[in-house]
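K.L.:
Sequence plus the predicted model coming up.
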Amino acid sequence: MNLEFANVLAHFVRTLPTAYLVEDALTELVDNSVDVLGLTGGSISLVSDGELRCVTTITDVSADIERCQESLQSGPGRSSYDNGDVTAVTDIRQRADLWPDLASQARQLEIAAAISVPMMINGETIGVLSLYSDGPRIWSTDETMLARIVADMATGYCVNASKRHQFQQIRTQLQESLKVRIILEQAKGIIADARATGIDEAYVLIARHAQSCNASVSTVARAIVEVGLRV
């Protein structure tokens, strides 16, 4: 493996466990990969309702070629998504038989070679990494392997960000549940003192009042603690 490329990957492996904006991480990953491999541009598209939608591009020409593919839902990226495998094209401009509109656009943009790699998790394709060259290029086995590694790294960033978001949601839910339990305990204590009764009996009174008002126990408990409601 190219030493410079290995250093790039090492940097992103170290970044993965940290807090990051996924859009920024993907852009930096593609940018560094394009530089190391000496390419013209690159992009990442993610699947939305069965269609590929570009989320990050490097250079204006790669943005233009991606807009064309997104509009047509046709090209190396779409083929890679549909087939679940690498689509390597030596010269898009010469493939009017497959993608006539895209071939014409590639000639205008001076984009020639392209390689698209599916981003997969558990057999499901969640997106596609595409890399571009301004000259015809027969993609070597090593280059294909490196493109696969970049796609896997991009997938890791997306999945990790999703898990981090899910964890934050769960943590928020648990924190809210804890707050509700604390307020309920406070409410039971207040009612127990006011009624000179036990904690269990106080809960029964709170629950009965909640049922009669068609409200939740937590809502009544909060009203007892914060508003001064008595039941």
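P.N.:
Everything's here; your move. Worth saying up front: this structure is predicted, and the values here are computed from it rather than measured. Numbers count the residues shown, from 1 in each chain.

K.L.:
From now on I want contacts and neighbour counts done on CA atoms only, so please keep to that.
P.N.:
OK.

K.L.:
Geometrically speaking, which residue is the centre of the chain?
P.N.:
residue 158 (3.8 Å; CA atoms, centre = their mean).

K.L.:
Name the next helix or strand downstream of the helix or strand that contains it, please.
P.N.:
Applying DSSP states H and E as the criterion places residue 158 in helix 141-195. Toward the C-terminus, helix 141-195 is succeeded by helix 199-212 as the next helix or strand (DSSP H and E).

K.L.:
Could you tell me the angle between that next one and helix 141-195?
P.N.:
100 degrees (axes from the mean of the first three to the mean of the last three CA atoms, to 10 degrees).

K.L.:
Would you mark the buried spots in the helix or strand just after helix 199-212?
P.N.:
With elements assigned by DSSP H and E, the helix or strand that comes after helix 199-212 is helix 217-226. Across helix 217-226, burial judged by 16 or more other CA atoms under 10 Å covers 217, 218, 220, 221, 222, 224, 225.

K.L.:
can you pull the contacts of residue 12?
P.N.:
Neighbour list for residue 12: 29, 153 [criterion: CA atoms under 8 Å, 6 or more residues apart in numbering].

K.L.:
chain center to the host helix or strand of it: distance?
P.N.:
If you go by DSSP H and E, residue 12 is part of helix 3-15. Relative to its chain's centre, helix 3-15 lies at 21 Å (CA atoms, centre = their mean, to the nearest Å).

K.L.:
Now do that helix against helix 141-195, angle only.
P.N.:
Using the same axes, to 10 degrees: helix 3-15 against helix 141-195 is 10 degrees.

K.L.:
Can you tell me what sits against whichever helix or strand comes after helix 3-15?
P.N.:
Next along the chain after helix 3-15, taking DSSP H and E as the criterion, comes helix 22-37. Helix 22-37 has contacts (CA under 8 Å, 6+ apart) with 4-5, 8, 12, 40-44, 55-58, 131, 150, 154, 157-158, 161.

K.L.:
on that earlier part again, how far off helix 22-37 does the helix holding residue 158 point, in degrees?
P.N.:
Using the same axes, to 10 degrees: helix 141-195 against helix 22-37 is 160 degrees.

K.L.:
Against which helices or strands is helix 141-195 packed?
P.N.:
Counting contacts by 3 or more CA pairs under 8 Å, 6 or more residues apart in numbering; DSSP states H and E, helix 141-195 packs against helix 22-37, strand 113-121, strand 124-133, helix 199-212, helix 217-226.

K.L.:
A further structure is provided below for comparison with the first:
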Amino acid sequence: MAARDGALTAALMRLVDTLVLEYDPVELTQDLVDASVELLAADAAGLLLADGGGTLQVFASTSEETRLLELLQIQSAAGPCLQAYATGEQVLVSDIDASAQRWPAFAEYAGRQGFRSMCALPMRLHSERIGALNLFTTATGAFSAEDLRIAQALADFATIGILHARLLADSLTVNEQLDTALNTRVIIEQAKGMLAERAGLDMDTAYRKLREYARTNSLRLSELAHAVVDRTVDLNGITGHA
């Protein structure tokens, strides 16, 4: 148990390393499937993530056979992985051969690759689901309750990392937009001051004339403000003063 706990800690530390600085979701998910095979009674692992439209895509796998098996589930729109993603619940298949009636294409291909059991673990946080982690073995009934607990913990850890990175990316976008808006606001203030000084207007009147000129000439206010500051537009034409 101590050896396994140490290996789990090491695996989590590797996953943490992929979340700092240059975050790469491909690297994170590949480390996740590799760690799953290393720590658990799994011979192969694969991971599917949903794209922006909610369609699952193969994102990482420990073998080409596993990747093709994941693709088969997507193409046939049936399989344990899709069920885990759709329901947010674990799907344990102790005997793949016995699931042939439910998922015939999946069971046939998995059997040809020598897999006899598998489990699909949802990648979800509360009600938000982003994909599923799939573990395959060549023995029937190979996964213990402890295996499933650790596998779900790994999947949950990666889920939090991916969602956090998405939130960070959104925040960066928002911050960039905010910076642009703040910079534009500074330029507008400069343009107001120039108009007010040129025509002897108060700042509110200068701003009103700036907006009126922009609307009349189908210009964006920010564009007009830049033109005023750069002196590429006639200031008297905006203020109405000769």
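P.N.:
On my side now, so go ahead. All values derive from a computational prediction rather than experimental measurement.

K.L.:
circling back: just send the helices and strands packed on helix 141-195 of the first structure back as CSV, with distance to residue 78 of the first structure too.
P.N.:
Formatted as CSV, these follow (distance: least, CA to CA, whole Å):
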stretch, distance to residue 78 of the first structure
helix 22-37, 19
strand 113-121, 9
strand 124-133, 8
helix 199-212, 56
helix 217-226, 51
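
K.L.:
Which one, of these, ends up nearest to residue 179 of the first structure?
P.N.:
helix 217-226 (9.9 Å; CA to CA).

K.L.:
So which bit of the second structure is that closest one matched to?
P.N.:
Aligned using TM-score structural alignment, helix 217-226 of the first structure spans residues 221-230 in the second structure.

K.L.:
Same question for stretch 167-179 of the first structure.
P.N.:
With TM-score structural alignment as the criterion, stretch 167-179 of the first structure aligns to 171-183.

K.L.:
how far apart are that stretch and its match in the first structure?
P.N.:
Stretch 171-183 of the second structure: mean distance to aligned residues in the first structure after superposition is 0.7 Å, counting by mean CA distance after the TM-score superposition for the first structure.

K.L.:
And residue 132 of the second structure, what's its match in the first structure?
P.N.:
Under TM-score structural alignment, residue 132 of the second structure pairs with residue 128 in the first structure.

K.L.:
Grab the nearest non-local neighbour of that match.
P.N.:
Leaving aside its sequence neighbours, residue 128 of the first structure sits nearest to residue 118 (CA to CA, 6 or more residues apart in numbering; 4.5 Å).

K.L.:
Show me what the one you found aligns to in the second structure.
P.N.:
Under TM-score structural alignment, residue 118 of the first structure pairs with residue 122 in the second structure.

K.L.:
so who does its match touch?
P.N.:
81, 84, 85, 88, 89, 90, 129, 131, 132, 133, 152, 155 are the contacts of residue 122 of the second structure under CA under 8 Å, 6+ apart.

K.L.:
hmm, back to that, next one: the residue nearest to the centre of the first structure relative to residue 150 of the first structure, how far apart?
P.N.:
Distance of residue 158 of the first structure to residue 150 of the first structure, given as CA to CA, to the nearest Å: 12 Å.

K.L.:
Could you do residue 137 of the first structure as well?
P.N.:
From residue 137 of the first structure to residue 150 of the first structure the distance is 19 Å (CA to CA).

K.L.:
Equivalent analysis for residue 76 of the first structure, please.
P.N.:
17 Å.

K.L.:
more crowded one of those two?
P.N.:
residue 76 (24 against 21; other CA atoms under 10 Å).

K.L.:
What lines up with the more buried one in the second structure?
P.N.:
Residue 76 of the first structure maps onto residue 80 in the second structure, by TM-score structural alignment.

K.L.:
and the gap between that match and residue 130 of the second structure?
P.N.:
15 Å.

K.L.:
With residue 195 of the second structure instead?
P.N.:
Counting by CA to CA, the gap from residue 195 of the second structure to residue 130 of the second structure is 53 Å.

K.L.:
try residue 30 of the second structure
P.N.:
Distance of residue 30 of the second structure to residue 130 of the second structure, computed by CA to CA: 16 Å.

K.L.:
And those two? Which one has more around it.
P.N.:
Using other CA under 10 Å as the criterion, residue 30 of the second structure and residue 130 rank with residue 130 on top: 22 against 19.

K.L.:
Does the more buried one touch residue 124 like I think?
P.N.:
Yes - contact criterion CA atoms under 8 Å: residue 130 of the second structure and residue 124 qualify, at 6.1 Å.

K.L.:
Residue 37 of the second structure maps to what in the first structure?
P.N.:
Checking with TM-score structural alignment, residue 37 of the second structure has residue 34 as its match.

K.L.:
Check residue 58 of the second structure too.
P.N.:
Aligned partner of residue 58 of the second structure by TM-score structural alignment: residue 54.

K.L.:
Confirm that that match sits in a strand.
P.N.:
Yes - residue state for residue 54 of the first structure (DSSP: H, G, I helix; E, B strand; the rest coil) corresponds to a strand.

K.L.:
check contacts around it.
P.N.:
Residue 54 of the first structure touches 43, 44, 45, 46, 66, 67, 70, counting by CA under 8 Å, 6+ apart.

K.L.:
Also residue 62 of the second structure?
P.N.:
Contacts of residue 62 of the second structure (CA under 8 Å, 6+ apart): 30, 33, 34, 44, 45, 46.

K.L.:
ok, now with 7 Å
P.N.:
The neighbourhood of residue 62 of the second structure, defined by CA atoms under 7 Å, 6 or more residues apart in numbering, consists of 33, 34, 44, 45, 46.
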